[in-house]
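> coords below, sequence missing:
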């Protein structure tokens, strides 16, 4: 596997963890808000229509931010397609800037600002980091991943397809990583509710330094 493929795999799994972490925090801290799982966010939006605009607007803001983030991320991917593995450092650096910004100004921007920024952040992350090995996964919305996992398992069991086992294993790792992010966030929230975004920012900073160091290692 090439270095860029290894980096993409590692970063996709990291971002899968991060999406589980952030979505859980948003759900707990902002009255059932979701920023990456837009299927659930839209369901909550519709279910709360009877409760008035003040209740549904954070969900609208999250959805709008997600659309914008995915759109701009695709432009970034196209712009950096020809670059080397250094592009991954740029991708993570953008993450770090956003996370530290939210961590410092979360009280100032409020729920609407949080919903827009983290919705855009999630759209960006899901667009940029979406591959483990040669298998594409959605690292923030598990419904499609679980469905694909079960169809691939059918092919493994009944059709004896070797490639299907490789795909199902990758998807299973992704789903489990997302779940670990959820439980980590839920446990940390008990004692560190006011520091959750700062923790995410520092973890991303560690990932950034690892990517820089790996990128400087001479390849044989």
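Yep, it's here. Computed from a predicted structure; not experimentally measured. Numbering: from 1, shown residues only.
> CA atoms for contacts and neighbours, from now on please.
Noted.
> mind listing what's buried in stretch 206-220?
For stretch 206-220, a neighbour-count test (16 or more other C-alpha atoms under 10 Å) marks 207-208, 211, 215 as buried.
> Second structure for comparison follows:
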């Protein structure tokens, strides 16, 4: 029987955590695209393509709408590296608190707020997620986009078929599970937006709160056990 989970992995690298993060990743891309002028929160490649098209069309308003989230995403990665270096002991707890607070604020911002501010804030938050949760069961992955995951899944699947490598098959299936739940998150996001509008982003706050409780509990248990 194929075992996709890995008991030896730290909590933040477990498949279950990767699934929750993938749901959030798909949800936020769907949410930002539907609510805010077709801008992707996570897929900066898509924003770069749309940026180029806007520039060629002389549509400088939309050009800025795509450029600013790209810059915000980049700044988020830089901040994540800083936090990882200076607050390593409570890194994941701090990251999750930042994400929850940001999304909660975004949910209640007035409709008059320029959409570029909101999409940039979501992009910033998503880059923190991507920069913080980098591995799943010891393998690099992305919870906020799927192109790299799909490449890794197919490469490992080819290795599994041609060399009968069971470990490669397990790794490939993990990537495919993450991709599947990213798509599930996108569907949930689309349904939620139609039902709850911009407040639907609070669902992501709830998922992050679950992760915060799990990781805080693990940290507390580890400290008590260490004593």
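Ah, there it is. Just so it is clear, the structure is predicted and the values come from calculations on it, not from any experiment.
> Which ones among the buried residues of stretch 206-220 of the first structure lie within helices?
Using DSSP state H, the members of these that fall in helices are 207-208, 211, 215.
> With distance to residue 112 of the first structure as extra columns, can I get those residues in TSV?
Shown next, in TSV, are those (distance: C-alpha to C-alpha, whole Å):
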residue	distance to residue 112 of the first structure
207	28
208	28
211	32
215	37
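> Map residue 167 of the second structure onto the first structure.
Aligned by TM-score structural alignment, residue 167 of the second structure pairs with residue 163 of the first structure.
> how much space is there between its match and residue 216 of the first structure?
33 Å (C-alpha to C-alpha, to the nearest Å).
> Please give the number of neighbouring residues around the equivalent of residue 75 of the first structure over in the second structure.
In the second structure, residue 75 of the first structure lines up with residue 82, judged by TM-score structural alignment. By other C-alpha atoms under 10 Å, the residues close to residue 82 of the second structure number 12.
> can you pull out the strands in the first structure?
For the first structure, the strands defined by DSSP state E cover 131-132, 135-136.
> Make sure residue 16 of the first structure is actually in contact with residue 178.
Yes - assessed by C-alpha atoms under 8 Å, residue 16 of the first structure is found in contact with residue 178 at 5.3 Å.
> between these two, what contacts are shared?
Jointly contacting residue 16 of the first structure and residue 178 under the rule C-alpha atoms under 8 Å, 6 or more residues apart in numbering are 139-140.
> Among those two, which residue is more densely surrounded?
Legend: neighbour count by other C-alpha under 10 Å for residue 16 of the first structure and residue 178, higher for residue 16 (30 against 25).
> Please name the residues that touch the more buried one.
Here residue 16 of the first structure is in contact with 139-140, 174, 177-178, 181 (criterion: C-alpha under 8 Å, 6+ apart).
> hmm, which of those residues are common to the second structure?
On the basis of both residues aligned by TM-score structural alignment, their matches' C-alpha atoms under 8 Å, what survives of the contacts of residue 16 of the first structure in the second structure is 139-140, 174, 177-178, 181.
> For the equivalent of residue 33 of the second structure over in the first structure, give me its contacts.
Alignment note (TM-score structural alignment): residue 33 of the second structure maps to residue 27 of the first structure. Neighbour list for residue 27 of the first structure: 33-34 [criterion: C-alpha under 8 Å, 6+ apart].
> Residue 27 of the first structure and residue 80 of the first structure: what is the separation?
33 Å.
> same question, residue 102 of the first structure
Note on residue 102 of the first structure: its distance to residue 80 of the first structure, by C-alpha to C-alpha, is 26 Å.
> Just want to know which of the two has more residues nearby.
Higher neighbour count among residue 102 of the first structure and residue 80: residue 102, with 21 against 16, using other C-alpha under 10 Å.
> residue contacts, the more buried one?
Residue 102 of the first structure touches 114, 117, 197, counting by C-alpha under 8 Å, 6+ apart.
> Let's see which of these end up in helices.
Those of those lying in helices (DSSP H): 114, 117, 197.
> Can you add distance to residue 203 of the first structure and give those residues back as CSV?
As requested, these are exported to CSV (distance: C-alpha to C-alpha, whole Å):
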residue, distance to residue 203 of the first structure
114, 19
117, 19
197, 10
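> so what corresponds to residue 129 of the first structure in the second structure?
By TM-score structural alignment, residue 129 of the first structure lines up with residue 133.
> OK, contacts around its match?
By C-alpha under 8 Å, 6+ apart, residue 133 of the second structure lies in contact with 12-13, 142-143.
> Out of those residues, which two sit at the greatest distance?
12 and 142 (13.0 Å; C-alpha to C-alpha).
> Neighbour count: those two, which is higher?
Set residue 12 of the second structure next to residue 142 and count neighbours by other C-alpha under 10 Å: residue 142 wins out with 24 against 19.
> Just list the residues touching residue 132 of the second structure, thanks.
80, 84, 92, 95.
> mind checking what residue 118 of the second structure lines up with in the first structure?
By TM-score structural alignment, residue 118 of the second structure lines up with residue 114.
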